[in-house]
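*Asks:* heads up, no residue letters with this:
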């Protein structure tokens, strides 16, 4: 399986790939994988129906965003299973981890923290927020300005918002 980028054509390709993987997993009688793929396709169809039923201004859902939400949901579930008291449920957490790996095969490769840091530094310089020697000039609303520009430049599928936000805070000296 090859990771795809996010675009309208990319979404169609990724959707076709998901359907193909569902067929393959059903033929192989892999109940876990086929359940995951069915759930993902169902979530995407539901999101499409919700978008078309609401006002036409709402954007069409991206399969990448559906996949990212599915990974996040499963990561949270695995963490809860591991934190269960009095006895953690490692068996259920391992099942969630398996599902996460299945889904991640369809997501684009994430950028490293260093790659994100380089882009953030470039944006800070372009916005005139850094002076000589790369020291940051304190500007009210600098975080918002930098994040706004980064949202235009970074693909959400490749640069997780939490990491981008942490890097911006670190470079701007925000707490």
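*Replies:* Alright, I've got the coordinates. The shown structure was predicted, so the numbers you read here are calculated from the model rather than taken from an experiment.

*Asks:* From now on I want contacts and neighbour counts done on CA atoms only, so please keep to that.
*Replies:* OK.

*Asks:* Let's verify the residue minimising distance to the centre of the chain: helix, strand, or coil?
*Replies:* In the chain, the C-alpha nearest the mean C-alpha coordinate belongs to residue 68, at 3.9 Å (C-alpha atoms, centre = their mean). On the three-state scheme (DSSP: H, G, I helix; E, B strand; the rest coil), residue 68 is labelled helix.

*Asks:* What separation do you get for it and residue 57?
*Replies:* Applying C-alpha to C-alpha, to the nearest Å, the value for residue 68 to residue 57 is 23 Å.

*Asks:* Strands of this protein, start to end?
*Replies:* Ranges of strands in the chain, per DSSP state E: none exist.

*Asks:* all helices of it, in order?
*Replies:* 8-27, 31-53, 63-82, 90-104, 113-126, 142-153, 161-172 (DSSP state H).

*Asks:* so how far is the longest one off the chain centroid?
*Replies:* In other words, helix 31-53. Counting by C-alpha atoms, centre = their mean, to the nearest Å, helix 31-53 is centred 17 Å from the centre of its parent chain.

*Asks:* Equivalent analysis for the fourth one, please.
*Replies:* Here helix 90-104 is found 17 Å from its chain centre; the criterion is C-alpha atoms, centre = their mean.

*Asks:* putting a second one here so we can go through both:
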């Protein structure tokens, strides 16, 4: 399980004295714990790896946005810190789908949902997320679905 891998990596980085990596891994563990608490009252509990992947994807997206903002603002030292955190977070994410794999998955989802035009975009995206949620880049997939339905 990814959660156990993160715990092991945290202990390893603490023993190695890598303060930045340890801090990032502790931040990841805290976000996962927050999500666990949030879902305590939920009727349906997601698979543990799915939950961890969702948290990691959200954190990675936040880091990418921060990097862009810091670079636009001329704050390279802060962008570098965010890049370091992103690198640690991405270690635990599964390999994302390539554009070619995404095209094939989109065509399969369109066929499964019987999508005809833009009004069916939500159905196609829901189908994609249910089949490939952990390895799908939502922003890229959305743009590709929009282009294929237009």
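*Replies:* Here it is on my side, so go on. Here the structure is a predicted model, which is why all the values come from computation and not from measurement.

*Asks:* aligned partner of the residue nearest to the centre of the first structure in the second structure?
*Replies:* Aligned by TM-score structural alignment, residue 68 of the first structure pairs with residue 57 of the second structure.

*Asks:* quick one: contacts for the nearest residue to that match once chain neighbours are set aside?
*Replies:* Here the nearest residue to residue 57 of the second structure in space, its sequence neighbours aside, is residue 93; by C-alpha to C-alpha, 6 or more residues apart in numbering that works out to 7.4 Å. By C-alpha atoms under 8 Å, 6 or more residues apart in numbering, residue 93 of the second structure lies in contact with 53, 56-57.

*Asks:* just checking, what residue in the second structure corresponds to residue 152 of the first structure?
*Replies:* Matched to the second structure by TM-score structural alignment, residue 152 of the first structure sits across from residue 130.

*Asks:* ok, its match to residue 119 of the second structure distance?
*Replies:* Computed as C-alpha to C-alpha, the residue 130 of the second structure to residue 119 of the second structure distance reads 19 Å.

*Asks:* again, but for residue 46 of the second structure
*Replies:* Distance check for residue 46 of the second structure against residue 119 of the second structure: by C-alpha to C-alpha, it reads 29 Å.

*Asks:* same check, this time on residue 100 of the second structure
*Replies:* Separation of residue 100 of the second structure from residue 119 of the second structure (C-alpha to C-alpha): 24 Å.

*Asks:* go on, residue 101 of the second structure?
*Replies:* 24 Å.

*Asks:* same check, this time on residue 20 of the second structure
*Replies:* Taken as C-alpha to C-alpha, the span from residue 20 of the second structure to residue 119 of the second structure is 46 Å.

*Asks:* neighbour count winner among the two?
*Replies:* residue 20 (15 against 11; other C-alpha atoms under 10 Å).

*Asks:* And that one, what's its match in the first structure?
*Replies:* So, by TM-score structural alignment, residue 20 of the second structure is matched to residue 32.

*Asks:* And residue 93 of the second structure, by the same measure?
*Replies:* Match for residue 93 of the second structure (TM-score structural alignment): residue 107.

*Asks:* circling back: quick one: neighbours of the match of residue 152 of the first structure, just the number.
*Replies:* Residue 130 of the second structure: 10 neighbours (other C-alpha under 10 Å).

*Asks:* I'm done for today, thanks for sticking with me.
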